[in-house]
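K.L.:
Just to be clear, the model below is a prediction. Sequence and coordinates:
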Amino acid sequence: MEKKPCSESLTVKTSHVLPPDTNTHGTLFGGKLMAHIDDVAAIAAVRHSRKPVVTASTDSVDFLHPVKEGDSICVEAFVTWTHNTSMEVFVKAVTEDLLTGNRKVCTTAFLTFVAIDEEGRPIPVPQVYPVTDHEKKLHDNGALRAAHRKERRKQSKELAEDFGTSFPWTR
């Protein structure tokens, strides 16, 4: 498989934040922003692999600035690092006050996607390579983030096993 540059997977989506998208504070629902993030990141992963993908993990999503009704939200994503069947995707969301032009990064996140075949089994993906300084910074730390995800996933599996499917007080 031929290596691909990070930029080949770049995906951008801009949406207007309307009243149905907001909570009682007049700001974008966090879950709505997370849906935008997953959608754009998945498109970036498919662009890189040219295969169907599934979301394997989402690293922490920190809401740095509110996104207000009437603002726009621009979500940008690209593949930063790859393993055998998985792809790490960096996502940045920028809110813009459309009346003043004031823009702020409101969220950053890393998501991991796995490419799958027709039976839903993981399949290999092309390697990715960075070109710009920003891409290199993200790529250089990809293996470390992957190791953290692996450890976190192990802990999540242990919690799932410990707690099971019933409420703790009914065991």
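P.N.:
Received it, and whenever you're ready, just let me know what you need.

K.L.:
make it CA atoms for all contacts and neighbour counts henceforth
P.N.:
OK.

K.L.:
ranges for the helices of this structure?
P.N.:
30-49, 133-140, 142-163 (DSSP state H).

K.L.:
so of the ones you listed, which one's packed in deepest?
P.N.:
Each of the helices of the chain was scored by mean neighbour count; the highest is helix 30-49, a mean of 21, by mean count of other CA atoms under 10 Å.

K.L.:
Just list what that one packs against, helices and strands only.
P.N.:
Counting contacts by 3 or more CA pairs under 8 Å, 6 or more residues apart in numbering; DSSP states H and E, helix 30-49 is packed against strand 11-16, strand 53-58, strand 72-82, strand 86-96, strand 103-115.

K.L.:
In addition, the following structure is provided for comparison:
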Amino acid sequence: MRVKDTIDIHHFKVEQADLNHLGILFGGKLLAKIDSSLAGSVKKMTNERAVTGSVDKVRFIKALALGEEVTIKSMVSGHSDRVIEVLGLIYNGEHELAAYAMLTFVVLNKQVKLPELVPETEFEANLIAGFLKRAELSQALHNEIKTELTTRDERDI
């Protein structure tokens, strides 16, 4: 499957209910929209049910204001077994990068066979090539935190 076959695009307009106390889009609202949107790329890769496994990286770059048209473009950036990593690029109304995110989804069917991901550009090839390193770093951090939390008495936390 070509990376471009996993591209999914969503649009929304920032509404009053989406604003924080500073009058800009609340990061948590954007994160919910990112999660929902990036799942579209997973759906394009497989019809199997999948859940969000982790929010690996979110970087807010530009504030988004009331009435702004926002575009979320996502694509699968790597996978192994049942794990699918998705990159999301969030653009403001002037098509400037406002944020980006990487989320990991887990396919619930343990017998799933995901298609090979085929890059067609240098950018796509670099994304796919970096997937295993990103996954290993994420897993190592998870293991470290989990060990620390499970070996502590809850009163110490």
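P.N.:
Yep, that arrived. Because the structure is a prediction, the values reported are computed rather than measured.

K.L.:
returning to that earlier point: can you say which of the helices of structure 1 is nearest to Thr11 of structure 1?
P.N.:
Proximity to Thr11 of structure 1 (CA to CA) singles out helix 30-49 among those, at 5.5 Å.

K.L.:
How far off centre is the closest one?
P.N.:
What separates the centre of helix 30-49 of structure 1 from the centre of its chain is 6 Å, taken as CA atoms, centre = their mean, to the nearest Å.

K.L.:
Report the inter-axis angle for it versus strand 103-115.
P.N.:
For helix 30-49 of structure 1 and strand 103-115, the angle between their directions (axes from the mean of the first three to the mean of the last three CA atoms, to 10 degrees) works out to 50 degrees.

K.L.:
what's the mean deviation for helix 30-49 of structure 1 versus structure 2?
P.N.:
Superposed on structure 2, helix 30-49 of structure 1 shows a mean distance to its aligned partners of 0.9 Å (mean CA distance after the TM-score superposition for structure 1).

K.L.:
picking that back up, dump the helices and strands packed on helix 30-49 of structure 1 into TSV; add distance to His148 of structure 1 and mean neighbour count as well.
P.N.:
Supplementary listing: the helices and strands packed on helix 30-49 of structure 1 in TSV, determined by distance: least, CA to CA, whole Å; neighbours: other CA atoms under 10 Å:
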stretch	distance to His148 of structure 1	mean neighbour count
strand 11-16	26	16
strand 53-58	12	17
strand 72-82	14	26
strand 86-96	13	24
strand 103-115	12	21
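
K.L.:
roughly how far apart are the spatially most central residue of structure 1 and Ser7 of structure 1?
P.N.:
Ranked by distance to the mean C-alpha position of structure 1 (CA atoms, centre = their mean), the top residue is Leu111 at 3.5 Å. Per CA to CA, to the nearest Å, Leu111 of structure 1 is found 17 Å from Ser7 of structure 1.

K.L.:
Could you point out which of the helices and strands packed on helix 30-49 of structure 1 sits nearest Lys137 of structure 1?
P.N.:
Here strand 72-82 is closest among the helices and strands packed on helix 30-49 of structure 1 (CA to CA), at 9.3 Å.

K.L.:
Provide the aligned range in structure 2 for the closest one.
P.N.:
Strand 72-82 of structure 1 falls opposite residues 69-79 of structure 2 when the two are matched by TM-score structural alignment.
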